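> Any chance you could fold what I've pasted below:
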Amino acid sequence: MMNIPKDQIMDDTQWQALIREVADLFNNLTIMRGFQYYKQKRVISINFNDAQAITAEVQGSESYEVVLRMQDLSTSYCTCPVNSPCKHMAAILMSYAEQQGRPVPALVNAHASTALKQTSKPAGSTSARAYSFSDVTEQEEAVQDNISSDGPQYSTIKERATELAGMDIVEWHELFRATLKRLGTGTATTGYIQEAADELYAIKPKMSVAMDQLFELHVQLYLMRYCIPPARNSITHTPVYLSYPAQLAVDSLQKGIETLLLQSLDLSGLKGTAFEQVWARLEETSAYLRTEMLPETANMMFFSPVYSKLWLNWIVPWLQGKQAMLESELHLLNEAEAKIISPEGAAPGGEKNVRKGSLPLPLVLAQSWMYYHLEQDSSAWQKLVHGSSAYGIPPEHLLYFLHTLTDAAEWTRLSEWLVQLGPLLAGRRNAPLQDYMRLWDTAIQHVPDAEHRMWDTLVSMLPHSRPAYEDAMHSRGQWRRWIDFQLSTGTEPLEFRVAVLQPIEKDAPELLLPFYHQAVERYIAHKNRDGYKAAVKLLKRLSKIYKKMKREEPWEQFITALAVRNSRLRALQEELRKGKLIP
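Alright, predicted model coming up:
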C-alpha cells in the first residue's frame, strides 16, 4: 500500500463496490485491453490527492493523462480520444488494486463475478440473467409439464432419452434443457460448463457409434449456445462481446468440436432405419447450424466454422458424388440471401436491413463452400471476391479452402485457387502470406508448370506481397529477377543483412555491380559525412567483387575516376583514405 493516503485505503465493502462499478461502466473488451496495458506496465505513475482522486499517466500510442474520481468513477476522464470509460482508466484501476493488495483478477472478471452474485437467489426465484438452463419455451412446455423437482424428473428424462435416435434435433435440445433445469442459472465458466456436460452425458443411452458422435457434437453445440450472447445488443444494436470466463469456456468447447469433426463419421454397418435416422439427424444438424450462424458477426463467428467442417468431414464424404443435397443446401442459402437483400414486409421506400453487396460473412462463406463442394470454383471465387470487397474476409477463412485442397491432394485445383485468393490476402500481415507461400511451394512440387503463375500472382499483389515476393525470388535463386526488382524500387543495398547478399556475391557477383554502383552515387549525392561513410562501405564490397571476378584493372580505373570527379569533396576524400581506397 505504498504512497496511498490512509483515507484512500479501501475496506472490503468499498472493494466490492468498486468491482460492481467497474462492471457497470466498462465493457468486457475495454477491461481486457486495460488488463493488457496493466500487464505491459504501461501505467507510468499514480498520484493521490486530497480530493479522493487519482491522477496517473498511461503510455498508449502516445502518453495520456487520466483523472479517476473514486467517489464517482463515471465523472472520471482521460485525454485519449475515447469519450467513454477507456482501457487507460481500466489499467490504472488494476494498478491501484495491486497497490491496495487486492486481487486484480477480480476486476478483470468484474462482469462474471457481479452476474454470479445477482443469480445467487433462493430456489424458485426468477433471475434476469440471460444465461439460464431453466428458461422454458412454448415448445418445451410439454416436456416440462411431466417433470417434478427431483427423482421423478430425472427418471422421466432418462426414460425419454432412450428414444433419442428417433427424436429430431429440436427435441434433443428440449431434453437437454430439461436435464439441466436442476442446475439452475449459472455463470458461463469452464467449471460450470463441465458440470453441465457431465449431466448431459449421464442421460445418453446406448446408440450406434455415429449417433454417439452426433450426440457429443450437440452437447457441445448446446453448451456453446448457452455461453454466447446475441451478436448485437437488442436495444443499442452495438456489438456484444464475451466475458473472459465465457471466452475460456467457448475456447474449450470449440477445441472439442474441432477434434470431434476431424474424426470420420462412422456409418459402417448401419442399414435401413438406423442409417436413415443418422442421416436425418445430420440434415437437421446442418439446418440448426445454418440458423445459428447467419446472425453472427464477422468478429464473433462460432457456429459458421462448425457448419463448414460438418459438411466437409461428415456429410460430403458420404454423398459419393451425388449433388442433390449440396444443390438443395445452396438453394436454401440463396433464399436466405434473397430475404436479406429484399426483406419481406419492408415499408415502401424504407431502408433495407442490409445493403446489397454487404451480405453477412457467414452466409458468403457458406455459399462459397457449397460451390466448392459442387466444384463450381468460378462461382466460389466470385462470392469470395465480392465478400472481400465489401468488408474483407479474415485470412484464416481463405487459407482454410487452400489447406483443404492440399489435404485432398488436388494440386491443379490448388494452384488455381492460389491464383484467385492471393489478391484477397493482399494487405495482410506476414503470417498469412508466409502460409500462402508454403502452399505455393507444395503446389509447384506437384505441378511445376504452375510456377510462372505464382510469379504473376505475386506481382499483381504488390506492394503488399513484397516480403513474400522477395523471399520467393531469394529462396529459388532467382538472382537477376531479385536484383531487377531492387533496382526498380530504389532499394538501398545497406538495408539488407550481409547474409542476404552473400549468396548472390557467391553465385552471380556481376549482378550486384549496377546495384552497388547506383547506390554509391546516391550516397555521395547526399553530400554529408553519413552519406560518404555509406558510400565507402559499399565501395569496399565492390572492390572485393571486382577482385573475385579478376577485374582489378576496371576497378582501379573506376575508383580513380570517382576520386578525381569528386576531388572538391574533402570529407569524401577523407573517408576514401580511411577506407584505404585511395592513397
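> switch to C-alpha atoms for all contacts and neighbour counts from now on
Fine.
> What is whatever helix or strand Ser155 lives in packed up against?
Taking DSSP states H and E as the definition, one finds Ser155 inside helix 151-161. Using 3 or more CA pairs under 8 Å, 6 or more residues apart in numbering; DSSP states H and E, the elements in contact with helix 151-161 are helix 169-180.
> Quick check: next helix or strand after the helix it packs on?
Taking DSSP H and E, what comes next after helix 169-180 is helix 190-201.
> Make sure I have this right: Ser567 is in a helix.
No - counting by DSSP: H, G, I helix; E, B strand; the rest coil, Ser567 is not part of a helix but coil.
> One more, please, to line up against the first structure:
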Amino acid sequence: MSSFPVLNDEQWLKLLEQVAQSFNEVTLSRGFNYFKQQRVASLIISENRVVQARVTGSEDYSVKLYLDKFMSNICTCPVRTSCKHLAAVIMELADRLGYPASQIVNANFHLKRVTSKSSPESQLKQLPDMDTMGWHKFLNQYTAHVKPSYDQGTYTNLLRYELQNIRKGSISFSANDLIFFELHQELFIARKIKEYASQGNVNYFTSNALYRMYDEIQAWVHQKSAQIDFTLAKERIKQTLSYIRQQLAKETDQKYLDYGLYTALWNYWIAPYPDAHEWISQEINEIEQQTPDSISSSLSAAKAFLYLNQSKSLDAWDALEASGTLNKAPTRLFLPFLNHLSAASDWDHLIDWLLKTATYFYGHRTKDLDTYLGYWKEAVAHVPEAEKQLWIVLEEMLPHSAQIIDEMLYEQRQWKPWLEMQIFKGQDPFYHRVSVLQPIEKEAPALLLPYYHQAIEHYVSLKNRHDYKLAVKLLKRLDKVYKKMKQTERWERFFTGFIDRHSRLRALQEELKKGKLLE
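Purely as a prediction, here's the structure:
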C-alpha cells in the first residue's frame, strides 16, 4: 500500500455517503464477516486512488475500488458491484487508514449522528462525572444503531468495534475510572447479548459465547486487581456491585453468569483489603432490601457467598437450601464456595462442602469436575483420613469417574488395582506407551505377569500373522520382566510349555524365529 494519504475526514464522510447509497444492510453485514475473517488477502492503492484487492472465499475474486469514481467499482464475482467482497475491501481499507470499519457497516446511522447536534460524542467529556448507570445509558445511546444479528459473534464484534471508537485517551478519566469504564463496556456487551438471547434468539453457540465472555471478564478482573487503588475506588466499586446486583435479580436461567462475576469482584477487588469485612454486612442488607419478598436464586447464591466470607459455613449452606437455589443447581454455582474455603485453608468445612455438593458433579467428565476433584486432592493432602470419603464419592460417580479413578491410582502408584482395572477394561499393554509401564516394571514387576500373559494368549488366539507379531513383542517384554525378577528358570518353563502348546501354528513359529526367541 502506498504511503501517501488516501482519505481525509471530509473524504471519509463522502465515502460513507456513497456506501449508504450503494449497499444494503445484509450485504454490509456479510462484508463485515469477510473483513473479520481476514478474507481480504491483498490490497494495493495506486497513485490515481484506485484500490485493487483480492478476496478469498469459496473462490478468489478480484476487486477494483475507484475512490474518485465510486459508481465504477467492480468485482469479478457474479454480483459484479455493491457485493460483499467490495464491502469487505472498503472495510479493510478503512481499518488500515485508521478509520472504524464498524462505521461502514452502519453508514446511515453514523452520517445522521455526525450531523446531529445531540450526538453522543458531545457527552464524552461528561463521562468522568457520571455514575456507572450513566455510563450504561450513554453506551445504549452510542450503540443504538447496531442491530442484533442471528450470529452472536458478529453482533458482539460490531458492538465491540463501535465502542473501540471511543477515544478514551482524550477523556479525563483517572487511572481507576478508566479500568471501571472498560469493565462496564464489557458488562454492557454481555447484557446486550443476554437481552437478545432472552427473546428466544438463542442457540448453543450463543450460550457458549456467553460463558466464554464471562470467563474472559473474570480473568480480566483478576488481571487488573493489582492496578486497582481500593481507597480511591470505593465509590465505583459500590456502583458496580449495585449494577451487578440488578443483573443478579434478573437471572432466571440458573446459569449464574453474573454470580460468578460477582464473586470474582469480591475475591480480587474487595477481599484483599483490611476493611473488606465491613462491606459484607452492608452488602447482605442491600441484597435483602433489593427483593425482600422474592429473592432470585442468583442473589441467594451471592448472599450465601457473603456468609461464607464471614466464616459462617453452615449459614451459607442454609441460605442456599432455604431459597430453593439447590434445585437443579449447576456445578459452576459451587466452585466459588469451594475456592473460598480452599484459599482460607478451612479444610474441615471444605471437605463438608465437597461431600454435600458431590451429587451435583455426577455425570460426564467436565472442566468443573476436574476442578472439584482438584479441591478434594488438596483437602486430602492436609487431612489424609478424608481419602476414604474421596474414594466413596468416586465409586458413586461410576461409570463417569472410571478414567479419573484410573489416573488417581496411577498417580498414587497403586499398581495392583491399577493393573486390575486395565484388565477389567480390556486394555492390553499396547494401549499404553512403554514409559507408562516402566515404573511398574521397576517397582513391582511381578504384578505385570498376569497382564502380559493374558494379552499374549489373546493375540495368539486371533490366529493371524499381524497378531502373532504383537504376541512376540509382548513375549520379549515378558522375558525382560522375568529377568528383572531373576526368575529365568520360570521363564524357560513357561516358554517351553508355550512352544509345545502352539507347535502347530507355523506362522507363529516363524514370527518367534524372526523375533530371535527361537533358533
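> Could you get me the TM-score between them?
A TM-score of 0.64 describes the superposed chains when it is computed by TM-score structural alignment, normalised by the length of structure 2; 445 aligned residues with a CA RMSD of 5.6 Å.
> returning to that earlier point: which of the residues in the helix holding Ser155 of structure 1 are classified as buried?
The neighbour-count check on helix 151-161 of structure 1 (16 or more other CA atoms under 10 Å) flags 153-154, 157-158, 161 as buried.
> Kindly report the same for stretch 423-432 of structure 2.
423, 428-429.
> can you redo the residues you listed as a markdown table with secondary structure and distance to Lys469 of structure 2?
A markdown table is the format used below for the buried residues of stretch 423-432 of structure 2 (DSSP: H, G, I helix; E, B strand; the rest coil; distance: CA to CA, whole Å):
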| residue | secondary structure | distance to Lys469 of structure 2 |
| --- | --- | --- |
| Ile423 | helix | 21 |
| Asp428 | coil | 15 |
| Pro429 | helix | 14 |
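> Could I get those residues in TSV, plus columns for distance to Glu235 of structure 2?
Converted to TSV, those look like this (distance: CA to CA, whole Å):
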residue	distance to Glu235 of structure 2
Ile423	63
Asp428	63
Pro429	63
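> Lys312 of structure 2: which of the residues you listed is nearest?
For the buried residues of stretch 423-432 of structure 2, the minimum distance to Lys312 of structure 2 (CA to CA) is 47.1 Å, reached by Ile423.
> so who does the aligned partner of that closest one in structure 1 touch?
Matched by TM-score structural alignment, Ile423 of structure 2 corresponds to Leu487 in structure 1. Residues in contact with Leu487 of structure 1 (CA atoms under 8 Å, 6 or more residues apart in numbering) are Phe515.
> Report the inter-axis angle for the helix holding Ser155 of structure 1 versus helix 169-180.
Angle of helix 151-161 of structure 1 versus helix 169-180, following axes from the mean of the first three to the mean of the last three CA atoms, to 10 degrees, is 160 degrees.
> Enumerate every residue touching the spatially most central residue of structure 2.
Compute the mean C-alpha point of structure 2, and by CA atoms, centre = their mean the closest residue is Arg212, 4.6 Å away. Arg212 of structure 2 makes no contacts at all, as judged by CA under 8 Å, 6+ apart.
> That one and Lys117 of structure 2, how far apart?
39 Å (CA to CA, to the nearest Å).
> Phe498 of structure 2 too?
For Phe498 of structure 2 relative to Lys117 of structure 2 (CA to CA), the value is 96 Å.
> Secondary structure element for whichever residue in structure 2 pairs up with Val459 of structure 1, which one?
Matched across to structure 2, Val459 of structure 1 falls on Glu395, judged by TM-score structural alignment. In this assignment (DSSP H and E), Glu395 of structure 2 forms part of helix 387-397.
> contacting residues around that helix?
Here helix 387-397 of structure 2 has contacts from 355, 358, 362-363, 376, 380, 401, 405, using CA under 8 Å, 6+ apart.
> average gap between that helix and structure 1?
Following the fit onto structure 1, the mean deviation recorded for helix 387-397 of structure 2 is 3.0 Å by mean CA distance after the TM-score superposition for structure 1.
> Could you give the separation of that helix from the chain centroid?
Centroid separation for helix 387-397 of structure 2 versus its chain: 28 Å, with CA atoms, centre = their mean, to the nearest Å.
> any idea which helix or strand comes after that helix?
Heading C-terminal from helix 387-397 of structure 2 (DSSP H and E), you reach helix 402-411.
> What is that following helix packed up against?
Secondary elements touching helix 402-411 of structure 2 (3+ CA pairs under 8 Å, 6+ apart): helix 415-424.
> ok, average deviation of the helix it packs on from structure 1?
Per aligned residue, helix 415-424 of structure 2 averages 1.8 Å (mean CA distance after the TM-score superposition for structure 1).
> corresponding residues in structure 1 for the next helix or strand after that helix?
With elements assigned by DSSP H and E, the helix or strand that comes after helix 415-424 of structure 2 is helix 434-443. Counting by TM-score structural alignment, helix 434-443 of structure 2 pairs with residues 498-507 of structure 1.
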